[in-house]
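Undergrad: Quick one: sequence and predicted model below, then my questions.
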Amino acid sequence: NGAGKTTTVKMMLREHVATSGCIEAPHAPRDSTEGACCVPVASRGSLYRGARLGVCPQHDALWDALNAEEHMHLFLRVRLGLAYKHSDWEQYVKRALAKVQLSEGGEKASEKFSGGMKRKLQVCIAMFTGASTVFLDEPSTGM
């Protein structure tokens, strides 16, 4: 509707730079290099901060050939690095997919998903792969 939801999320992720004002996040450390009131939610070049964010973008960002379980394992591996062991996370992934009512999609390639199933998977990836902060941009579109 043009209210600026996607733009706000992109500013919080530092994909867009605000021309004025600042974004404040509760309990976040303040960055004195950006002014007294500005809080860096994410910064370019900051792997740690970026790795702690869960993002459900407005448009689906999935690999067609991967199924829901493979997507979840991929994102867990990216977030956890060497601490990730596939067998340790199998039941967790199944429970996470069940929470977004995507159990039946676990084995099917995402290219075969309906629009609603793709959105559910995006929400699941954002919320259940270890993020401490989650940004949801139009998460229910198509559901």
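TA: Alright, I've got the coordinates. Numbering: from 1, shown residues only.

Undergrad: Please make it C-alpha for all contacts and neighbour counts, starting now.
TA: Fine.

Undergrad: all strands for this structure, in order.
TA: 53-56, 133-136 (DSSP state E).

Undergrad: Identify whichever of these lies nearest to Cys22.
TA: Nearest to Cys22 among the strands of the chain is strand 133-136; the distance by C-alpha to C-alpha comes to 17.1 Å.

Undergrad: Okay, buried residues for that closest one please.
TA: 134-136 (16 or more other C-alpha atoms under 10 Å).

Undergrad: what does stretch 12-31 give?
TA: If you call a residue buried by 16+ other C-alpha under 10 Å, then stretch 12-31 has these buried ones: 12-13, 22, 30.

Undergrad: quick check, nearest of those to Arg79?
TA: Closest approach between the buried residues of stretch 12-31 and Arg79, by C-alpha to C-alpha: Leu13, at 16.8 Å.

Undergrad: Tell me who's in contact with the closest residue in space to that closest one that isn't next to it in sequence.
TA: Of all residues not flanking Leu13 in the chain, Ala42 sits nearest, at 5.2 Å (C-alpha to C-alpha, 6 or more residues apart in numbering). Counting by C-alpha atoms under 8 Å, 6 or more residues apart in numbering, Ala42 touches 12-14, 49-50.

Undergrad: Below is structure B, check it against A:
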Amino acid sequence: MNGQQEYAVWADGLRKRYGETCALDGFDLAVRRGTVHGLLGPNGAGKTTAVRILATLVRLDGGRVTVAGVDPARDPQGVRRRIGLTGQYAALDESLTGRQNLEVFGRLFRLGGRRAGHRAGQLLEEFGLTEAGDKGVDEYSGGMRRRLDLAVSMILTPEVLFLDEPTTGLDPRARGEVWDTVRTLVAGGTTVLLTTQYLDEADRLAAHITVMDRGRAIADDTPGGLKNTVGGDRIEVVTAHARDLRRVAAVIARVAVPGAEPETVERERRVHAPVDDRVAALTEVARTLRDEGVQVEDLGLRRPSLDDVFLRLTGHRTEAAR
């Protein structure tokens, strides 16, 4: 890797220890400008430590970093002027209105009263909160609070925005609202580094994904590229009765990719395996199971998911998928 201008965030060989614990063990990262880059990993993988180092909140023990073209170790204030950071929980004062929250943060960022008020109005409009701007934050829905929290992080129009699990605890509608907001920010030129436990979130938003484990990057590719490492299409059958699982596995084995053994998940009464010719495989399995009188609750084809990738790379599923 190199620290060329095409990267908004670049890290080479980051190391960080907390006593006997090695949080980062040679972590590398390259985030292209104007994109959403997903950072995935199990709990304890080092994601939070990496983000804290990049955001100048923690000093690294070794390695090299540039954020928006600035070295955090040499010029932390220069980095802070160029970034925004939104944590897992909204940092808002519920006793104030949305507009007042933005104005307070604007003053904290030394915009002055008039500029802070003007910027608050701009952000309320940009984040679709104008009508709610003069309502108390305690009246906001979860999605509105998160959008206001994002607006706070954008007061200084940062080049790079760090989002740490931005939709944790939100319902599907609110999550969709936040996703739309993130896409709008990126369309305006902001680079986003996203950490999340929701793999569908990374799949929908991120142009590139880095998977971490034990303080290192263990995979780095586009969502599609990562899925291709698991394999192509898979045929999947859910039986009505557990007693038929062996028969189903034998049928699927005939159409599976050579050398691939069907996998059986007994508690779900599900059997699946990779296939090359998806249409022929589906037709053959459906006909054979019908002829053998096997009752099926579900039969279909599916593409690998990021959850499959995560399971293959780390040995277990994310917390959100359990």
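TA: The structure has been received and is ready for your questions. Quantities reported herein were computed from a predicted structural model and do not represent experimental measurements.

Undergrad: tm score of chain vs chain?
TA: Here the TM-score for the pair of chains, by TM-score structural alignment, normalised by the length of structure 1, is 0.68; 128 aligned residues with a C-alpha RMSD of 2.9 Å.

Undergrad: What residue, apart from its backbone neighbours, is nearest the equivalent of Gly121 of structure 2 over in structure 1 spatially?
TA: Matched across to structure 1, Gly121 of structure 2 falls on Lys94, judged by TM-score structural alignment. Leaving aside its chain neighbours, Lys94 of structure 1 sits nearest to Ser103 (6.8 Å; criterion: C-alpha to C-alpha, 6+ apart).

Undergrad: counterpart of Ile125 of structure 1 in structure 2?
TA: Counting by TM-score structural alignment, Ile125 of structure 1 lines up with Val152 in structure 2.

Undergrad: thinking its match is in contact with Phe105, fair?
TA: Yes - using C-alpha atoms under 8 Å, Val152 of structure 2 is in contact with Phe105, at 6.9 Å.

Undergrad: Looking at those two, which is more packed in?
TA: Higher neighbour count among Val152 of structure 2 and Phe105: Val152, with 27 against 17, using other C-alpha atoms under 10 Å.

Undergrad: Look at the residue lying closest to the more buried one once chain neighbours are set aside and say how many residues are nearby.
TA: The shortest distance from Val152 of structure 2 to any non-neighbouring residue, by C-alpha to C-alpha, 6+ apart, is to Leu102 (6.0 Å). Residues lying near Leu102 of structure 2 (other C-alpha under 10 Å) number 28.

Undergrad: Now do the contacts for Leu102 of structure 2.
TA: Counting by C-alpha under 8 Å, 6+ apart, Leu102 of structure 2 touches 116-117, 120, 151-152, 155.

Undergrad: what do you get for Gly81 of structure 1?
TA: Contact analysis of Gly81 of structure 1 by C-alpha under 8 Å, 6+ apart lists nothing.

Undergrad: ok, how many other residues are close to the residue nearest to Lys94 of structure 1?
TA: 16.

Undergrad: Please report how far the counterpart of it in structure 2 lies from Leu123 of structure 2.
TA: Ser103 of structure 1 maps onto Thr130 in structure 2, with residues paired by TM-score structural alignment. From Thr130 of structure 2 over to Leu123 of structure 2 the distance is 8 Å, taken as C-alpha to C-alpha, to the nearest Å.

Undergrad: contacting residues for the counterpart of Pro40 of structure 1 in structure 2?
TA: Alignment note (TM-score structural alignment): Pro40 of structure 1 maps to Ala73 of structure 2. Ala73 of structure 2 is in contact with 56, 59, counting by C-alpha under 8 Å, 6+ apart.

Undergrad: go on, the one 3 residues further on?
TA: By C-alpha under 8 Å, 6+ apart, the residues touching Pro76 of structure 2 are Thr56.

Undergrad: Would you mind confirming that Asp203 of structure 2 makes contact with Asp221?
TA: No - judged on C-alpha under 8 Å, Asp203 of structure 2 makes no contact with Asp221 at a distance of 11.7 Å.

Undergrad: and these two? which has more neighbours close in?
TA: More neighbours surround Asp203 than the other of Asp203 of structure 2 and Asp221, with 18 against 13 (other C-alpha under 10 Å).

Undergrad: Distance-wise, check the nearest residue to that one once chain neighbours are set aside relative to Leu194 of structure 2.
TA: Leaving aside its sequence neighbours, Asp203 of structure 2 sits nearest to Pro223 (C-alpha to C-alpha, 6+ apart; 6.0 Å). Using C-alpha to C-alpha, one obtains 14 Å as the distance from Pro223 of structure 2 to Leu194 of structure 2.

Undergrad: any idea how far Lys85 of structure 1 is from the residue nearest to the spatial centre of structure 1?
TA: In structure 1, the residue lying closest to the centroid (C-alpha atoms, centre = their mean) is Val55, at 2.4 Å. Using C-alpha to C-alpha, Val55 of structure 1 is found at 23 Å from Lys85 of structure 1.

Undergrad: And for Arg49 of structure 1?
TA: Distance, Arg49 of structure 1 to Lys85 of structure 1, using C-alpha to C-alpha: 23 Å.

Undergrad: who has more neighbours, those two?
TA: Taking neighbours as other C-alpha under 10 Å, Arg49 of structure 1 and Lys85 compare with Arg49 leading, 17 against 13.

Undergrad: what's near enough to touch the more buried one?
TA: Counting by C-alpha under 8 Å, 6+ apart, Arg49 of structure 1 touches 41-43.

Undergrad: and which of the residues you listed is nearest Gly115 of structure 1?
TA: For the contacts of Arg49 of structure 1, the closest approach to Gly115 of structure 1 (C-alpha to C-alpha) belongs to Ala42, at 28.7 Å.

Undergrad: With that, I have no additional questions.
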